[in-house]
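# From the sequence below, what's the structure:
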Amino acid sequence: MVAPIVNVLGELGTQTVVYMPNIISAIILLVIGLVVGKIVGRVVKEVLTRIKLDYYVTETHKPVISLSDIFALIVRWWIYLAFVAAALSREVLGIPSLAEWMGEITGFIPNVIGAAVIVIVGYVIGEYIRAQMKKMKEIYASLVGKILYFFILYVAVALALPILGIPATLVNNILLVVIGALGLGVAIALGLGLKDAVSEVSKKYVRKFRI
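Predicted coordinates for the structure are as follows:
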């Protein structure tokens, strides 16, 4: 009765001793990943703060959510997950299926960062153009500025979506619907607003024709 238990415990102890270097290696990788992630996250935060990213992407210059903090968090966790995937690999803990899944996540994060950068750059450019147009004294300068702003933002989103694996046709279809709705609204507004003016012009032409 005792012998089988002793054999099981002995085998378990042997496997633990054999597997211990892998466990230690995994722990070392996780600690290194934690340290590197924190350091790189702080560096990213510092760089984005110095270039005043949050200042340029908000109209009030008092952001509710700090984009610098968000990017730093994404980069930090990207590094964490990369080291976790390395620790789970076949060479260390020997869990390849989980390591592959973690690897897919870490491989997708750069796409998210790239898409976010494109949208932010488009937003900053569009906001700058809209602000400059707003300063002009022309009658329709503000309207043109808003149109250019939304067009640039649309282009940025259309460029960013394929990076995330989402076809841009979805945005194109939405844009067509929005443009159609806006066009219909403008046509109705102009029709109602110019109704009296058109009526007066028509009466003048009718009187002139009768003469």
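# Could you use CA atoms for every contact and neighbour count after this?
OK.
# which residues in this structure form helices?
2-50, 53-56, 67-88, 96-135, 141-163, 169-193, 195-210 (DSSP state H).
# Highest mean neighbour count out of those?
Of the helices of the chain, the one with the most neighbours on average (mean count of other C-alpha atoms under 10 Å) is helix 67-88, at a mean of 21.
# just checking, what packs against that one?
Helix 67-88 makes packing contacts with helix 2-50, helix 53-56, helix 96-135 when contacts are defined by 3 or more C-alpha pairs under 8 Å, 6 or more residues apart in numbering; DSSP states H and E.
# To check against the first, give me the structure of this:
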Amino acid sequence: MVQDWYIVTIQALQNLWQLFLTFMPKLIGAIIVFVIGWFIALGVGKLVAKILNLIKLNQFFARGGWDEALEKAGLKADVAGFIGAICKWILVIVFLLAAVEILGFIEFASFLGQVIGWLPNVIVAVAIFVVAVILADIVEKIVRASVEKTKVGFAHIAGVIVKWSIYVFAILAILLQLGIVPYLIQMLFAGLVAMLAISCGLAFGLGGKETASDILDNLKKKLKGE
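The predicted structure is shown next:
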């Protein structure tokens, strides 16, 4: 009886040791792949940020006054660094997926594959938000100046309403891009588009055409550094 238990225990330990010997090369390979991938991702992220700084992307946003608008919306004004960070983390996830596949974790690898497939939607959503912040800043100035010209008051309120309407519009577009409640979002999206079209039409009808032209001319001069 004691001998049987001894044999069973020895066989179990041998099987465990065999599994360990089989798994260790995979683990070492996965660690090497991920560590190399981490340094590559870090380098690419810094390189992208450096290139964008060389073409003066941050200065471009600063000239238009959009860095302040982004900061008010909760986004750091270092646009080049932000884009570099996105590139870095995309590569980190890609190399993590490669490491997980080496280890043979099929379900986790499948999950990471779905995350990578979803990343373009997230990037587009971020782009929509940035464009919305910039557009809201420009349109708010146009509407506020247009209403001030009519001397009916409430120029500040009108500007804030239009700005937040664009924010809501952007949020709906982002949710639609991410596939969250698509049918409801499409209905709200259509309604908001109609409302914005009417609001912009009224603003231009109240003398906003000249104001918009002046604001856009000033913006062009700022972007050119004049």
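# Reformat the helices and strands packed on helix 67-88 of the first structure as JSON lines; add distance to Phe71 of the first structure.
Converted to JSON lines, those look like this (distance: least, C-alpha to C-alpha, whole Å):
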{"stretch": "helix 2-50", "distance to Phe71 of the first structure": "7"}
{"stretch": "helix 53-56", "distance to Phe71 of the first structure": "11"}
{"stretch": "helix 96-135", "distance to Phe71 of the first structure": "8"}
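# Mind checking the ones you listed for the one nearest to Val157 of the first structure?
Across those, Val157 of the first structure has its closest neighbour in helix 96-135 (5.8 Å, C-alpha to C-alpha).
# And the equivalent of Leu19 of the second structure over in the first structure, how far from Asn7 of the first structure?
Mapped onto the first structure by TM-score structural alignment, Leu19 of the second structure lines up with Gln15. Counting by C-alpha to C-alpha, to the nearest Å, the gap from Gln15 of the first structure to Asn7 of the first structure is 12 Å.
# do Pro96 of the first structure as well
Pro96 of the first structure is 30 Å from Asn7 of the first structure, by C-alpha to C-alpha.
# Then Thr14 of the first structure?
Distance from Thr14 of the first structure to Asn7 of the first structure, by C-alpha to C-alpha: 10 Å.
# Likewise for Val43 of the first structure?
Taking C-alpha to C-alpha as the measure, Val43 of the first structure falls 53 Å from Asn7 of the first structure.
# likewise Trp77 of the first structure?
Distance of Trp77 of the first structure to Asn7 of the first structure, computed by C-alpha to C-alpha: 43 Å.
# Leu170 of the first structure now?
63 Å.
# Kindly report the same for Ile105 of the first structure.
From Ile105 of the first structure to Asn7 of the first structure the distance is 42 Å (C-alpha to C-alpha).
# For the residue nearest to the spatial centre of the first structure, which non-adjacent residue is spatially closest?
The residue lying closest to the centre of the first structure (C-alpha atoms, centre = their mean) is Ala116, at 3.3 Å. Leaving aside its chain neighbours, Ala116 of the first structure sits nearest to Ala160 (7.3 Å; criterion: C-alpha to C-alpha, 6 or more residues apart in numbering).
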